[in-house]
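In: What follows is a predicted protein model with its sequence.
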Amino acid sequence: MELAKRPRRLRTSEGIRKLARETSLNIDDFIYPMFVVEGSGIEKEIPSMPGIMHYSVDRLLRELENVQKAGIPGVILFGIPDEKDETGTGAFLSDGIVQKALREAKKRYPELLFSADLCLCEYTSHGHCGIIKDEKIDNDLTLDILARAAVSLAEAGADIIAPSDMMDGRVGVIRKALDSQAFTDRAIMAYSVKYASSFYGPFRDAAGSTPAFGDRKTYQMDYHGRKEAMREIELDIAEGADIIMVKPALAYLDILHQAATRFDYPLAAYNVSGEYCMIKAAAQKGWIDERGAALEALTAIKRAGAQIIISYFAKDAALWLK
């Protein structure tokens, strides 16, 4: 049979498949999430997140050497304080857990890029991302705390402030606060599109941030829609965001692709804890190949349009991609 077109010609070997490949993962695409806790000598695996650890500052510094050697350009830090209160005071203390980690890490590893997650959920006794007033999350009261925390994180050495709280107007307030304190060079990576997702469960276990009551559906987005996501991105860009983000990633590739097509801005995607743990758990059962599944999922995120991938697989990917 004579065929004019034979697409299989470009699949006949690994070499030719690489030549024809449209999307390629690179270790420069990744940011590695890390959890830092109070104390010393702590390097303890999180039960619901195989391979991911709680680190005290001293052990975090040691692990950052491995991150740097792996070629990963940066990390995003999440802090778990020993003490919490109703207003999340620990988020903006100069000796807060992330602030302490940043000061030490920046001295030791000046070439690594340090992002600091900015949210109150790890610091509030009730586990919500904002200040509670009259049994509701008060958006505007929360903004002042977020602004103070952003400045505190910048003073400690954060290169990127990453607000994940989903309060209205927070990007503008944070940008104004940073600029007023001469931190005009600090970028904001806004969690612009953050859905109220079931895929956050392992993270909440790791961060001790499960809400004590109710849920987060009054501030995180309803997963049934797309148009609202575009409006949220437009607002964050208008308020001064430097990088926009979609979270989660795999269940929202359509949102990611639409954002990449519509907005000419650096675009991040968070490959969240539940997405990571599904692959890990299935691999531990012997049901799937971990490396193959993880690289396929990460490639899908980049193919959809992400330029930056925040993933717990970053260290593994650094080895696999060599």
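Out: Looks like it came in fine.
In: CA atoms for contacts and neighbours, from now on please.
Out: OK.
In: which one's the longest helix in the protein?
Out: Determined from DSSP state H, the single longest helix within the chain is helix 139-156.
In: can you list contacts of that helix?
Out: 89, 91-94, 98-100, 102-103, 116, 118-120, 130-131, 160-161, 167-170, 173-174, 177-178, 181, 183, 186 (CA atoms under 8 Å, 6 or more residues apart in numbering).
In: since we're on residue 16, how many residues are nearby?
Out: Residues near residue 16, counting by other CA atoms under 10 Å, number 12.
In: Apologies, that question was intended for residue 105.
Out: Residue 105: 23 surrounding residues under other CA under 10 Å.
In: And residue 221, by the same measure?
Out: A count of neighbours around residue 221, defined by other CA under 10 Å, yields 19.
In: Leaving out the residues flanking it, which one is nearest to it?
Out: Among residues not flanking residue 221 along the chain, residue 195 sits closest, at 4.3 Å (CA to CA, 6 or more residues apart in numbering).
In: Surely that neighbour touches residue 249?
Out: No - counting by CA atoms under 8 Å, residue 195 does not reach residue 249; the two are 10.1 Å apart.
In: So these two - more neighbours on which side?
Out: When neighbours are counted by other CA under 10 Å, residue 195 and residue 249 differ, and residue 249 comes out ahead with 28 against 24.
In: how much space between that one and residue 299?
Out: 11 Å (CA to CA, to the nearest Å).
In: Below is structure B, check it against A:
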Amino acid sequence: MSFPVVRHRRLRRNASLRNLVRETYVTVNDFIYPIFVAEGINKKEEIPSMPGVYHFSLDRLEEEVREVVDAGLQAVLLFGVPAEKDAIGTSAYDHNGIVQQAARKVKEWAPQLVVIADTCLCQFTDHGHCGVVEHDRRTGNAEIVNDASLELLVKTAVSQAEAGADIIAPSNMMDGFVHAIREGLDAAGFEHIPIMSYSVKYASAFYGPFRDAVHSTPQFGDRKSYQMDPANLREALREAESDVQEGADMLMVKPALAYMDVIRMLKENYDLPVAAYNVSAEYSMVKAAAQNGWINEKAIVLELLTSMKRAGADLIITYHAKDAAGWLK
């Protein structure tokens, strides 16, 4: 049958009908809110390239945690901004590192809040790379070495779990990182702690404001030797398959907006929860356009978040989380 018997507009006539047949719903339970914790005292400093997002020192962090809880959000993702960095990211796995201290504080103030710890070295190394760097004496070339990096990432993950992190989220893109961290957590008695793997993380231009936030721009070269080529789709399946076999509990695609096809592909091929990271530049572009009066921020944000959910994301990491939670009430 076709027109005039079939009329698709019948189910769009009013809001109530549209609500009855809506296929995709976004709720506050879908969101994970990233927080940047910095060393220092009495610090709440707006990140210039991310309007509305701040660095918080530990003594100011509670006010942000209270806002998150009041908004009805279920989870936060902690990133640390240390005062000092070195070649091997020592403060990443320090018992009193900034992320470890923040995790303990958040669990003290809001025990019900799920604390996710980003597990990487880039914020903590003086060279800005996500692993250990070795220099070839003959050529002078630098290489981010894989297996030596895994040892430090395991130490970081275990220290974060010891501090109270509910989920470990390794974002380093070293080969075998899920296997190594799973073994390390289990050996330390944290077999109950899940791993949310940054399974498909592209070497993207959309990370610029984030690198501004954590001062992690590489001091030489780039991250293309370990993060994925944005042109590749089938490779994402290989990356995700490795993480599934190594024991990941959740799979992530980062960034989100330019990689909706990848989100859908992982959703269709695996039965693990899929997370989408609505990254810094995706956020900042919307904020800049809204501040200029070019767009309706609320409508745009909710449409974008709905598109991620429709593509297959079960969880959405987004800097819009607090605002979106309010708009959805």
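Out: In hand now; what should we look at? Just so we're clear, the structure is a prediction, and the values are computed from it rather than from any experiment.
In: List the contacts of the residue nearest to residue 221 of structure 1.
Out: 220-223, 247-248.
In: Please, where are all the helices along the stretch 1-150 of structure 2?
Out: Ranges of helices within the stretch 1-150 of structure 2 are 15-21, 58-70, 98-109, 146-162, based on DSSP state H, counting those that start in this stretch.
In: corresponding residues in structure 1 for the shortest one?
Out: When structure 1 is aligned by TM-score structural alignment, the counterpart of helix 15-21 of structure 2 is residues 14-20.
In: so how much does that stretch differ from structure 2 once superposed?
Out: Taken over the aligned residues, the distance from stretch 14-20 of structure 1 to structure 2 averages 1.0 Å (mean CA distance after the TM-score superposition for structure 1).
In: cool, and stretch 254-262 of structure 1?
Out: Looks like 0.5 Å for stretch 254-262 of structure 1 (mean CA distance after the TM-score superposition for structure 1).
In: Flag every buried residue along that stretch.
Out: By 16 or more other CA atoms under 10 Å, the buried positions in stretch 254-262 of structure 1 come out as 255-260.
In: For residue 12 of structure 1, state which of the residues you listed is nearest.
Out: residue 257 (29.5 Å; CA to CA).
In: Wait, the closest one touches residue 304, no?
Out: Yes - under the criterion of CA under 8 Å, residue 257 of structure 1 makes contact with residue 304 at 4.7 Å.
In: okay, the longest helix of structure 1 sits on what stretch of structure 2?
Out: Residue span in structure 2 matched to helix 139-156 of structure 1, by TM-score structural alignment: 146-163.
In: same question, stretch 207-224 of structure 1
Out: Against structure 2, stretch 207-224 of structure 1 falls on residues 214-231 (TM-score structural alignment).
In: For residue 203 of structure 2, the count of nearby residues, please.
Out: Number of residues near residue 203 of structure 2 (other CA under 10 Å) recorded here: 18.
In: swap in residue 109 of structure 2?
Out: Count around residue 109 of structure 2 with other CA under 10 Å applied: 12.
In: Isn't it up against residue 62?
Out: Yes - if you go by CA under 8 Å, residue 109 of structure 2 and residue 62 touch, sitting 7.2 Å apart.
In: ok, back up a step: how much does the longest helix of structure 1 stray from structure 2?
Out: Per aligned residue, helix 139-156 of structure 1 averages 0.3 Å (mean CA distance after the TM-score superposition for structure 1).
In: Can you give me the buried ones in that helix?
Out: Those would be 139, 142-143, 145-156, for helix 139-156 of structure 1 by 16+ other CA under 10 Å.
In: Then stretch 102-119 of structure 1?
Out: Buried residues in stretch 102-119 of structure 1 (16+ other CA under 10 Å): 102-106, 112-119.
In: And the helix or strand where residue 213 of structure 2 lies against structure 1, how far off on average?
Out: Here residue 213 of structure 2 is covered by helix 208-214, with elements defined by DSSP states H and E. Superposed on structure 1, helix 208-214 of structure 2 shows a mean distance to its aligned partners of 0.3 Å (mean CA distance after the TM-score superposition for structure 1).
In: Now find how far off-centre that helix is within its chain.
Out: Distance of helix 208-214 of structure 2 from the chain centroid (CA atoms, centre = their mean, to the nearest Å) equals 13 Å.
In: Please state the offset of stretch 100-113 of structure 1 from the chain centre?
Out: 18 Å.
In: Which residues does that stretch contact?
Out: 36, 57, 60-61, 64-65, 68, 73-75, 94, 114, 153, 156-160.
In: Distance to residue 279 of structure 1 for the buried residues of stretch 102-119 of structure 1 - can I get that in CSV?
Out: As requested, the buried residues of stretch 102-119 of structure 1 are exported to CSV (distance: CA to CA, whole Å):
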residue, distance to residue 279 of structure 1
102, 31
103, 34
104, 33
105, 31
106, 33
112, 28
113, 27
114, 27
115, 26
116, 26
117, 24
118, 27
119, 27
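In: and which of those is nearest residue 265 of structure 1?
Out: For the buried residues of stretch 102-119 of structure 1, the nearest to residue 265 of structure 1 is residue 115 (17.9 Å; CA to CA).
In: Quick check: that closest one vs residue 295 of structure 1, distance?
Out: For residue 115 of structure 1, the distance to residue 295 of structure 1 - CA to CA - is 24 Å.
In: cool, and residue 122 of structure 1?
Out: 30 Å.
In: which non-adjacent residue is nearest residue 174 of structure 1?
Out: residue 147 (4.8 Å).
In: ok, the nearest residue to residue 226 of structure 1 once chain neighbours are set aside - contacts?
Out: Leaving aside its chain neighbours, residue 226 of structure 1 sits nearest to residue 255 (6.4 Å; criterion: CA to CA, 6+ apart). Counting by CA under 8 Å, 6+ apart, residue 255 of structure 1 touches 226, 229, 246.
In: got those residues as TSV, with distance to residue 51 of structure 1 columns?
Out: Formatted as TSV, the contacts of residue 255 of structure 1 follow (distance: CA to CA, whole Å):
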residue	distance to residue 51 of structure 1
226	33
229	32
246	24
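In: Looking at the residues you listed, which is nearest residue 321 of structure 1?
Out: Nearest member of these to residue 321 of structure 1, counting by CA to CA, is residue 246, at 24.0 Å.
In: Helix, strand or coil: sort out the counterpart of that closest one in structure 2 for me.
Out: By TM-score structural alignment, residue 246 of structure 1 lines up with residue 253 in structure 2. With DSSP: H, G, I helix; E, B strand; the rest coil as the basis, residue 253 of structure 2 sits in strand.
In: neighbours around the residue nearest to residue 205 of structure 1 when sequence neighbours are not counted, how many?
Out: Nearest residue to residue 205 of structure 1 in three dimensions, chain neighbours excluded: residue 48, at 7.2 Å (CA to CA, 6+ apart). Residues near residue 48 of structure 1, counting by other CA under 10 Å, number 17.
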